[in-house]
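Participant: Quick one: sequence plus predicted model below, questions after.
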Amino acid sequence: MTIKRVGILGAGKVGIVLAGLALKAGYEVRISGSGSVDKIDLTISTLVPGAIASENAEVVANSDIIILAIPLSRYKNIDPTLLKGKLVIDAMNYWWETDGIREEVLDPTLTSSEQVQNYFKDSTIVKTFNHMGYHNLQEEALPKGDPKRKALFVTGDNHAAVDEVTKFVDSMGFDQVVHYKLTDGIMTEPGSPLFGASLKYQELKQIIDNFDHTDFGRKISSTLN
């Protein structure tokens, strides 16, 4: 698979930043918001000139990879058949200020990405872009080999999909710490020391490895519930 066209569902802060990074990396970018195209067109043309404001269906139909950058509580507003067969990046997190009561949004027995994968059962979900703040994503993307380059965690159950997303993350300006287990995404969500952290590869890898050794991911899951 060669990724040339990037689709972003969500025209908030994270979606806008990722659209800008993708344009800079040379991708064709389409982005949709919660309202009509007319509602977001001026915002898109002003903040990320070159990106194409579109409806969800048009974004998906004309993209090789989809990024979910909407509030987590709204992912079920998307018809799961719309993303059938698509490689999808889950960049979402539960956040009480926008999502409300956690138990009304998430099953406490599963991580959020597991639930996203279960809902979009005919899509392939990979978790990344969720633990670094949007300001850091925007300001700290650097070319490969730069000693100041930061790293992102990339994980999912499908090895080929994770490897493809890893290359995509690299092109967007970040090193990658890679796992092949979607449930490990919990280690970078709110409640974890990694959430909001902007770290280089070795720093991020060391903390992630320590989480693995202590099964900290599941402990975080229980504390969030």
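Facilitator: Yes, it's here.
Participant: CA only for contacts and neighbour counts going forward, please
Facilitator: Will do.
Participant: where's residue 157, which helix or strand?
Facilitator: Under DSSP states H and E, no helix or strand contains residue 157.
Participant: For it, give me its contacts.
Facilitator: 126, 180, 181, 182 (C-alpha atoms under 8 Å, 6 or more residues apart in numbering).
Participant: starting at the chain centroid, how far to stretch 204-223?
Facilitator: In terms of C-alpha atoms, centre = their mean, to the nearest Å, the centre of stretch 204-223 is set 19 Å apart from its chain centre.
Participant: Just give the closest residue to the spatially most central residue of the chain, not the sequence neighbours.
Facilitator: Per C-alpha atoms, centre = their mean, the C-alpha nearest to the average position across the chain is that of residue 91, at 2.0 Å. With C-alpha to C-alpha, 6 or more residues apart in numbering as the criterion, residue 91 has its nearest non-adjacent residue at 4.6 Å, and that residue is residue 130.
Participant: Tell me the secondary structure of residue 142, please.
Facilitator: Three-state assignment for residue 142 (DSSP: H, G, I helix; E, B strand; the rest coil): coil.
Participant: Could you do the one 10 residues further on as well?
Facilitator: Taken by three-state DSSP, the conformation at residue 152 corresponds to strand.
Participant: Put this next to the first one:
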Amino acid sequence: MRRPRRAVETHMTTIGIIGAGHIGSQVARKAVQLGYDVVIGNSRGPETLTDLVAELGPRARAATATEAAEAGDFAVATIPLGNYTDLPVDALAGKIVIDTINYYWERDGRIAALDDGDATTSGLVQEHLKESRVAKGFNHILAADITTTGAPTGTENRRALATSSDHQDAAELVARLYDEFGFDTVNVGPLAESWRVERDRPSYVVRQNAQELTANLAKAPRVI
């Protein structure tokens, strides 16, 4: 007699968050609220995250960036673009990495390939993390809005956020996470098109539903 097949657990439960700034902290707050475990790390060391972890509660713990990467079923990278080559390649190998990183040349220094429209921010991250599956996410929403502007699935005029990836499963993970956080998803397509949702484009940090976001993505200029 055949044994019944065990149900496959598809809901990943631990998020490794690399970067504990405004976006990383807000993603962590919403994630623990939804029942995820969170391991959060930054460049300054776990001891600097004591207050944040105390606020987040028992589902969160502080770690180094590498430990957070290793612990996560998937990771969220939310650090300054100028430091993207510090992301731990080996610890993130084989994993989906949600990239929230934006290009602020005032902070990061000028990057000619981005200024000239020859590269995208997420493309640079994917190039660095060759063995990971990078998807853009949470990059064009104000940090405070992550925990305050979501709405249940099917809500009229629900806010939408964009994702982009060269890997279907990575884009699908972001879409699922967005839905859990309270947002619709518009898939921009491959990372080569992810410039459409980068800084200073029409879709950047404005509230928009899926139809409005689609229109804003279409009219985005390649070079600012």
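Facilitator: Done, it's in. What you are looking at is a predicted structure, and each value in this text was computed from that prediction instead of being measured.
Participant: Superposed, how do the two chains score by TM?
Facilitator: Taking TM-score structural alignment, normalised by the length of the second structure as the basis, the two superposed chains have a TM-score of 0.87; 214 aligned residues with a C-alpha RMSD of 2.0 Å.
Participant: all strands for the second structure, in order.
Facilitator: Under the criterion DSSP state E, the second structure carries strands at the ranges 14-18, 37-42, 60-64, 74-77, 96-99, 133-136, 160-165, 184-187.
Participant: nearest to residue 145 of the second structure, of these?
Facilitator: Among the strands of the second structure, strand 160-165 comes nearest to residue 145 of the second structure, with 11.5 Å by C-alpha to C-alpha.
Participant: Which residue range of the first structure does the closest one align onto?
Facilitator: Taking TM-score structural alignment as the measure, the first structure aligns residues 151-156 with strand 160-165 of the second structure.
Participant: Tell me the residue in the second structure aligned with residue 53 of the first structure.
Facilitator: By TM-score structural alignment, residue 53 of the first structure lines up with residue 62.
Participant: quick one, helices of the first structure?
Facilitator: 13-24, 37-47, 56-61, 96-99, 102-105, 112-119, 134-139, 159-171, 201-214, 216-224 (DSSP state H).
Participant: Residue 7 of the first structure is nearest to which of the ones you listed?
Facilitator: Closest among the helices of the first structure, using C-alpha to C-alpha: helix 56-61, at 5.4 Å.
Participant: Mind reading off the mean deviation between the closest one and the second structure?
Facilitator: When the second structure is superposed, helix 56-61 of the first structure averages 2.0 Å from its matched positions, counting by mean C-alpha distance after the TM-score superposition for the first structure.
Participant: Which other helices and strands does that helix contact?
Facilitator: strand 5-9, strand 28-32 (3 or more C-alpha pairs under 8 Å, 6 or more residues apart in numbering; DSSP states H and E).
Participant: Now render those as JSON lines, adding mean neighbour count and distance to residue 72 of the first structure.
Facilitator: Below are these laid out as JSON lines (neighbours: other C-alpha atoms under 10 Å; distance: least, C-alpha to C-alpha, whole Å):
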{"stretch": "strand 5-9", "mean neighbour count": "25", "distance to residue 72 of the first structure": "12"}
{"stretch": "strand 28-32", "mean neighbour count": "25", "distance to residue 72 of the first structure": "16"}
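Participant: so which of those comes closest to residue 87 of the first structure?
Facilitator: strand 5-9 (10.5 Å).
Participant: Tell me the residues of the second structure aligned with that closest one.
Facilitator: The aligned range for strand 5-9 of the first structure is 14-18, by TM-score structural alignment.
Participant: neighbours around the corresponding residue of the first structure for residue 179 of the second structure, how many?
Facilitator: Matched to the first structure by TM-score structural alignment, residue 179 of the second structure sits across from residue 170. Close neighbours of residue 170 of the first structure, defined as other C-alpha atoms under 10 Å, add up to 18.
Participant: got the contact list for residue 4 of the first structure?
Facilitator: Taking C-alpha under 8 Å, 6+ apart as the test, what residue 4 of the first structure contacts is 27, 28, 63, 64.
Participant: Include distance to residue 207 of the first structure when you put the helices and strands packed on helix 56-61 of the first structure into JSON lines, please.
Facilitator: Conversion of those to JSON lines gives the following (distance: least, C-alpha to C-alpha, whole Å):
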{"stretch": "strand 5-9", "distance to residue 207 of the first structure": "29"}
{"stretch": "strand 28-32", "distance to residue 207 of the first structure": "33"}
